[in-house]
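Next input, structure requested:
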Amino acid sequence: MNYTTGTGELQEWLVAEEGFRTSWLGKGETVFSLGNGYMGLRSVTEEHYANEQRNLFVAGTFNKFAQNEVTELPNAADVLWMEFILDGTRFDLTQGTILKYNRTLNLKHAELVREVTWQSPDGKVYDLVFRRFVSMADLHVIVQRVSITPRQESTLAMTSGINGQMTNSGVQHFLEGDKRLYDGRLMQQLQTTTESGIDFAFHSIHRFSLKGSFEPKSIIKMDRRQIFFDYSDIRIPAGETLTIEKYSTVFTSRDNDVMSETREELANLALNATRDIEARGYESLFNDHVKAWDDLVWSHAPITIESESMFDQLAVRFAQYHLAVMTPKHDNRMNVAAKGLSGEGYKGHTFWDTEIFILPYYTYTNPKIARSLLEYRYLSLPGAHQKAKENGYEGAMFPWESAWLDDGEVTPVWGAADIVTGEATKIWSGFIEQHITSDIAFAAWQYYHVTGDQDFMDRFGYELLIDTAKFWASRLEWNDENGQYEINQVVGPDEYKEHVDNNAFTNYTAHWNIQTAIQYVELLRREKPELYERLDEKLDLGAAEERFRHVLELIYLPQVREDGVLPQDDTYLQKEIIDLTKYKNQQNVGSMFYDYNLEQVNEIQVSKQADVMILMYLLEDLFTADVKRANWEYYEPKTLHDSSLSLSTHSVLASDLGDQELAYDLFRRASEIDLGPNMKTSDAGIHAASLGGIWQAVVNGFGGVRMTGGKLRISPMLPKAWNSLRFSINWKNETLDVHASRNQVIITRRTPTLEPLIIEVYGELREIKETFTSEVLSV
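Below is the predicted model:
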């Protein structure tokens, strides 16, 4: 990988691959993946290779293969598929000689370009350029352009079409479907998912040009779940360029922008849309696509870093790029998957990754999208109620892994092999990792206080916060001996500790959830009597409030010891301490499990990821700086950062503690999870939460942006490697531009009102009317 190829206007915008190895295909397929939130396209090559993973996912189209499996996003038909025979020899980079190779993702334009000079085994040389994009302007469109320039007069034969034989690691989610050719050029394939009954309509059409447009000799073919053209006898003079364009569309019956009641109506709509797309041509579609990207991301939420290392600027743009690619901004029935739409990892399911790591990016930069993601949680309340009821609780108990709105819990039961027993390891997260319920409540609360979106609270937010508190109030267990309510047998954020009692993160956030619900019940009764009555009918607010008040002061909250350390749970601090140097310096995550199984790791003072520390990040007002430092010094050496969620959290906390150089090191390590030199880290898909965490490390960490108690704080502290940082955030429906340098910070209101804005800057409340400048203070 090379991150320095960009020059001029494209400096720090290009991610490039300068070598081809089939053993490393997964890295490029993920890092270069394209998408628009509606669909995600893993960036395989047009031609097939061993070890490739061809994936096309459409958000929200979940299907279950069998009753003993969980629902997952089905791998849809492959429309990229193109095979080339040049002068009788198949174009294959594992054969012949690669004289030149470069594949580049242009983040600014969201276009993937592959340039190859290939010498075939019989010595003939060809220059090929492959371009593609998934349109951000029209969510249903995929466009490819292939240019072939032979050094000698040549003949091309080509196969290209729609391949519906795709599987999810062997699982076929689609029925055979129907295939048809229209207008002698336009291929159609219709398929339906086996269990959820979602119709998919795929269309592809080609356009050829060589000194003008022409139609080559061809024959249409059909096979099981396939429709394709065989083109033959395309003659290309030496030095001339043949251009092949392929226009494809993807529509489904789950689309909320498609008014079709039958599969036939869906097919006709998609067919006509494809005709229109092909008529417009590559350049017109591409220009609209680039403008849509600029409006959504690059002009809307720019971040500029002046650093000694250009990689820092590239890393944050890479994060913003993939956040836009993976987020279904078009439909509030859908959410962000843990691997986005870039791979089969985690089956397309949504975790707490969204609320804690990804949502803040949108809350501070695009509240409309943030609200849509939170509305998904509101719309999935039936599944949360179902899970609570099945477990003997009340209120909303959100699933650890979520898919479609009413699916409920979809976490698989069995996982990787136990190296000691040889059996599959049981995945307990779906049963007892319950902090996601308070995570969702916290995210709704944070969104409201940052945006001031009262309509969201009235329609969704109050109900979410109270319904989740009802779960916690019913989940508490009374300890008669100690005279307190406890939360036992859970998994906290540190998933290397299962079946623990009184996990600090879980207990504190549950307490916060109940306390906040009490405040909102009081507010509704006092200020919004009509809304109070409506929610009282749904949630029985009187009984709920009585229960909340009864339990609140009796919930056990682990207390800070004399040395400042907050126990992660009842037994963590009594577990065995071993030398973790080997695992802290590991090349690949999870190396500890080559030596221990999970049951053994459970008895060692070692953590997968931030646990107590993320509590002190989210509920920072509850803990002093000295306590944060003491816990950092105790837990960080015991944290392996085996979760991609961990490094960015620690980076923000290091900034809070005033250690900018450590924060910068952790930021760089987080950025290298996908962009780094390890060529195997991203095979299963992009690390979605880490990308949201990278933005937080920059804006919440080095930028010093924080919302606490409903108030805004901006206190930037840059690392030595940075000379300046510019970013924009949304606060209460207005945009603030922040420019931080080594010596000062300038905060500018784009649309100042008559009312001054009160912001805490370096510990002092400042009144900002238009522009405010402050000297940087050391912390």
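
okay, CA-based contacts and neighbour counts for the rest of this
Will do.

after the helix or strand where residue 315 lies, next one along is what?
Using DSSP states H and E, residue 315 sits within helix 310-326. For helix 310-326, the succeeding helix or strand toward the C-terminus, using DSSP H and E, is helix 359-365.

what sits up against the helix or strand just after that next one?
For helix 359-365, the following helix or strand on the C-terminal side (DSSP H and E) is helix 367-379. Helix 367-379 has contacts (CA atoms under 8 Å, 6 or more residues apart in numbering) with 329, 331-336, 359-360, 362-363, 405, 440, 444, 447, 451, 456, 460, 464, 730.

any residues touching the next helix or strand along the chain from helix 367-379, and which ones?
Per DSSP H and E, the first helix or strand lying C-terminal to helix 367-379 is helix 381-390. Around helix 381-390, the neighbours that count as contacts under CA under 8 Å, 6+ apart are 394, 395, 396, 397, 398, 399, 405, 406, 407, 408, 409, 471.

Name the nearest of those residues relative to residue 35.
residue 405 (22.5 Å; CA to CA).

Surely that closest one and residue 380 touch.
Yes - in this structure, residue 405 is within contact of residue 380 by CA atoms under 8 Å, at 4.4 Å.

more crowded one of those two?
residue 380 (23 against 19; other CA atoms under 10 Å).

Next up, the contacts around the closest residue to residue 64 other than its chain neighbours.
Using CA to CA, 6 or more residues apart in numbering and skipping residues adjacent in sequence, the residue nearest residue 64 is residue 71, 4.1 Å away. Each residue near residue 71 by CA under 8 Å, 6+ apart is listed here: 62, 63, 64, 65, 347, 403, 410.

Distance check, residue 71 against residue 648.
To residue 648, residue 71 is 30 Å away according to CA to CA, to the nearest Å.

could you measure residue 174 against residue 197, distance?
9 Å.

neighbour count winner among the two?
residue 174 (27 against 16).

neighbours around the residue nearest to the more buried one when sequence neighbours are not counted, how many?
In this structure, residue 174 finds its nearest non-sequential neighbour in residue 193, 4.4 Å apart by CA to CA, 6+ apart. Residue 193 has 22 neighbours, counted by other CA under 10 Å.

and for comparison, fold this next one:
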Amino acid sequence: MKNYIQADEWNIIEEGFDPHLNKISESIFSLGNGHMGQRANFEEAYSGETLQGNYVAGVYYPDKTRVGWWKNGYPEYFAKVLNAANWIGIDIVIDGIQLDLSQCKVISFKRVLNMQQGYLERFFVAELSNGNQVSVAAKRFCSIVDEEAGAIRYSITPLNFSGEVKIMPFIDGDVSNYDANYDEKFWDHVDQQAAGLDTYLMLETRKTNFVVCTGSRFAVHQNGQLVAVEAQPILKDKYVASVFTLNLVQGQETVIYKYAANVSSQNYAPEDLPGACKAVIDRVAAKGFETMLQEQADAWQKKWDESDIVIEGDVSAQQGIRFNIFQLSQTYTGKDARLNIGPKGFTGEKYGGSTYWDTEAYCVPFYLATAPQQVTKNLLVYRYNQLGKAIENATKLGFNKGAALYPMVTMNGEECHNEWEITFEEIHRNGAIAYAIFNYIRYTGDQDYLVDYGLEVLIGIARFWKQRVNWSNAKKQYVMLGVTGPNEYENNINNNWYTSTLATWCMGYAIEALNYVKAQAADKCQALLGRLNFNEADETGAWQHIIDNMYYAEDKEHGIYLQQDGFLDKEIIHVKDLDPSQRPLNQKWSWDRILRSCFIKQADVLQGFYFFRDQYDIDTLRRNYNFYEPLTVHESSLSPCIHAILASRLDLADDAYNFYLRTSRLDLDDYNNDTEDGLHITSMAGTWMSVVEGFAGMHVQDDTLKFEPFLPAKWKSFSFNVGFRKNTLNVKIVADGVRITNLSGSALSVNVFDKPVLIEAGAEAFVVR
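Just a heads-up that it's a prediction; the model follows:
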């Protein structure tokens, strides 16, 4: 675990430059705006260890799967978000020596991510090999007002000399993905131009034929005055730059402003991209850097008004939650139903930047409560639009009659995960899609979603589960063979309790949804069932028979549900008894050893208790938690938050707090020694869940928003806003109770500590603990 980020409520601060931590910092200080993003690479040259990364949302490449064997139904490619043209570059050469922090003496260095206003700044003083000392201050952001644009203010001040500087703003499209299977480059050159202060580069992806035009314009100021420069163009393959020279005067600041844009063929015809790119550059350059920066601050304030969590008395915890909310908010805005949330967002390439079940299980609750309803609806519509592909995926694996298997990993609905035990067996992801529909409707009350979209998806999923189980003559029950549950430290197991529970729940919910749509929109329902060749009596009868006769592994002696058949055949060893030098297991042990062990990567049985909290009493939860948590190594970023929520329900305040701190600072403190690959964006929503669903105990039951809160010992209070069915509430938990303020124009009934509370419009209520 690293501990070099300074504690601050609104800023992420790195003081001093350690090259060994640079790739970690590149992840932590990443920027984005939902349309594009970048790692915190330096503007000037850097020859040290770095992971260069600029990304444009939705632009991907089907990199051919690299395996030594092949199986029927195996994906032919692994889709990945592409490292796109680097637009931030500004090469600096002073008196013939290139400015490069890897090649000079770094006298001082500070990097600050201002989360409140949404920008990154960096300050350093460097001594070049000839003794010249230069001070640099750089500030940049990806605009959430002009989402196709970004801007940089880069200043140079010579401290002990006067001399000549050569400045070269550039766009470099000759880039590659760090994780390319065959070291292949994925971009082809289309066009480029450099004229005066403008540069433009247009590239096209191989195979997928996305076209992206990246453009930039710069301006130079000295002594606060605009300087006219004679820039010379440099045109190379997939690279365009302008170069000019200036005189530097000791103590005088020279400022380069760089405005850039990324526009893609997702939103424009390819032939219109140069004009569209220039229009964006014209617009933002006319505003100027300071106006754009103020607009950025104002827009971020609106985001914080919706989603901020305020913690009094614990700066580390406050910084952690705001960092997670900040990264979520700049990764996904919900404006475009074609986009989803990659596990690394715009911060790295691991996991390909594709869509996983993380979105439905972890991100949906965050956006439901902190964003307009349409944002979450777009996440669900994304899956609805890919239903045809889900049916194709199931067909490839031998299923038929409209059975739908949603992919574990996807960009366009096709499965593209390249590990067989995940691709073929981790089918619980199908249930997460159905659960998200249920969760959305439960929270928003938007039952029309079932009529227009949801029922069709639920039928496809239920048809899959019906075919995926089989009748066991030995048990006289239905069984689920050959699966991988959320605990990926077990493969090819039988009767995973979570998967089986989710499967029967899905079939039951599909029946419930069908009955609702029949009653509310009979004509639409009849048309849908006709199109799907749905025989109601046969299909729902089969589903119900499975529901009534499903086998679930359990151990009555311990009073627990078994993660899978035979789990207790393992040698049961608690994590606390492991030699710490053996952790993390996935970096220290062979896969064979992990699979034979009892150790659990993340919540598995306990994931079911989180989803279906109303179906199990507190004593059953306690028995299962007390058995499984001591065996869990939490080597998935998705694990600590679920345990924080369940520990909160069990009044295990210290456990809940420690799990919260781990999930909130997972990347800031590099708990799992993998932050350099990119941040864990989707699990960051779990940090919000830990506070709101865990410490505040917020959940929906019987169409009512309920709170069962407690206050962590280190905190004086915590507060947050939530939207619920067109109402907005501010909830503040203090030592002796809960204060809820209704910020909406209509009254709302809630439940606090099992007490019904009616809060009038504009009023507040205080409920004593």
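
Superposed, how do the two chains score by TM?
Overlay of the two chains. TM-score (TM-score structural alignment, normalised by the length of the second structure): 0.93; 744 aligned residues with a CA RMSD of 1.9 Å.

May I see the contacts of residue 71 of the first structure organised as a markdown table, with distance to residue 588 of the first structure and neighbour count added?
Below are the contacts of residue 71 of the first structure laid out as a markdown table (distance: CA to CA, whole Å; neighbours: other CA atoms under 10 Å):
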| residue | distance to residue 588 of the first structure | neighbour count |
| --- | --- | --- |
| 62 | 31 | 26 |
| 63 | 32 | 21 |
| 64 | 32 | 19 |
| 65 | 32 | 20 |
| 347 | 22 | 24 |
| 403 | 29 | 32 |
| 410 | 28 | 20 |
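
What is the nearest of these to residue 670 of the first structure?
residue 347 (23.1 Å).

Map the closest one onto the second structure.
Correspondence of residue 347 of the first structure to the second structure, assessed by TM-score structural alignment: residue 352.

where does the closest residue to that match other than its chain neighbours fall, helix, sheet strand or coil?
The spatial neighbour of residue 352 of the second structure that comes closest, neighbours along the chain excluded (CA to CA, 6+ apart), is residue 80 at 3.9 Å. What DSSP: H, G, I helix; E, B strand; the rest coil gives for residue 80 of the second structure is strand.

Give the buried residues for whichever helix in the second structure runs longest.
Criterion DSSP state H: the longest helix present in the second structure is helix 497-520. For helix 497-520 of the second structure, burial by neighbour count (16 or more other CA atoms under 10 Å) applies to 497-511, 513-514, 516-517.

Then stretch 306-319 of the first structure?
In stretch 306-319 of the first structure, counting by 16+ other CA under 10 Å, buried: 307, 311, 312, 313, 314, 315, 316, 317, 318, 319.

gap between the residue nearest in space to the middle of the first structure and residue 575 of the first structure?
The first structure has residue 688 as the residue nearest its centroid, 3.2 Å off, counting by CA atoms, centre = their mean. Distance of residue 688 of the first structure to residue 575 of the first structure, given as CA to CA: 32 Å.

just residue 125 of the first structure next, same as before
On the measure of CA to CA, residue 125 of the first structure and residue 575 of the first structure end up 65 Å apart.

Would you mind telling me which of the two has more residues around it?
residue 125 (21 against 13).

one step back: who's in contact with the residue nearest to residue 352 of the second structure?
60, 61, 62, 63, 349, 351, 352, 353, 354.

Trace it over to the first structure, please.
By TM-score structural alignment, residue 80 of the second structure lines up with residue 72.

Repeat that for residue 301 of the second structure.
Checking TM-score structural alignment: residue 301 of the second structure goes with residue 294.

isn't that match right next to residue 302, touching?
No - counting by CA under 8 Å, residue 294 of the first structure sits too far from residue 302 to count as a contact (9.7 Å).

Over in the second structure, tell me which residue corresponds to the residue nearest to the centre of the first structure.
Match for residue 688 of the first structure (TM-score structural alignment): residue 681.

mind listing the strands for the stretch 101-250 of the second structure?
Along the stretch 101-250 of the second structure, the stretches classed as strands by DSSP state E, counting those that start in this stretch are 105-114, 119-127, 133-142, 149-158, 163-172, 187-195, 198-205, 211-222, 225-227, 232-236, 239-248.

Dump those to a markdown table, plus distance to residue 90 of the second structure.
What follows is the strands of the stretch 101-250 of the second structure, written out as a markdown table (distance: least, CA to CA, whole Å):
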| stretch | distance to residue 90 of the second structure |
| --- | --- |
| strand 105-114 | 18 |
| strand 119-127 | 14 |
| strand 133-142 | 11 |
| strand 149-158 | 9 |
| strand 163-172 | 4 |
| strand 187-195 | 15 |
| strand 198-205 | 13 |
| strand 211-222 | 10 |
| strand 225-227 | 17 |
| strand 232-236 | 13 |
| strand 239-248 | 9 |
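
closest one to residue 559 of the second structure among the ones you listed?
Comparing the strands of the stretch 101-250 of the second structure by CA to CA, strand 105-114 comes nearest, at 48.7 Å.

Where in the first structure does that closest one fall?
Strand 105-114 of the second structure maps onto residues 97-106 of the first structure, going by TM-score structural alignment.

how far apart are the matching stretch and its match in the second structure?
Superposing on the second structure and averaging over aligned pairs (mean CA distance after the TM-score superposition for the first structure), stretch 97-106 of the first structure comes out at 1.0 Å.

list the buried ones in that stretch?
So stretch 97-106 of the first structure, judged by 16+ other CA under 10 Å, has buried residues 98, 101, 102, 103, 104, 105, 106.

ditto for stretch 551-563 of the second structure
551, 552, 553, 554, 560, 561, 562, 563.

do stretch 668-677 of the second structure as well
668, 669, 670, 671, 672, 675, 676, 677.

Stretch 112-131 of the second structure too?
Neighbour-count burial for stretch 112-131 of the second structure [16+ other CA under 10 Å]: 112-128.

ok so, going back, for the contacts of residue 71 of the first structure, which ones persist in the second structure?
By both residues aligned by TM-score structural alignment, their matches' CA atoms under 8 Å, the contacts of residue 71 of the first structure still in contact after alignment to the second structure are 62, 63, 64, 65, 347, 403, 410.

The second structure: which residue goes with residue 742 of the first structure?
By TM-score structural alignment, residue 742 of the first structure lines up with residue 735.

count of neighbours near its match?
So residue 735 of the second structure, with other CA under 10 Å, has 15 neighbours.
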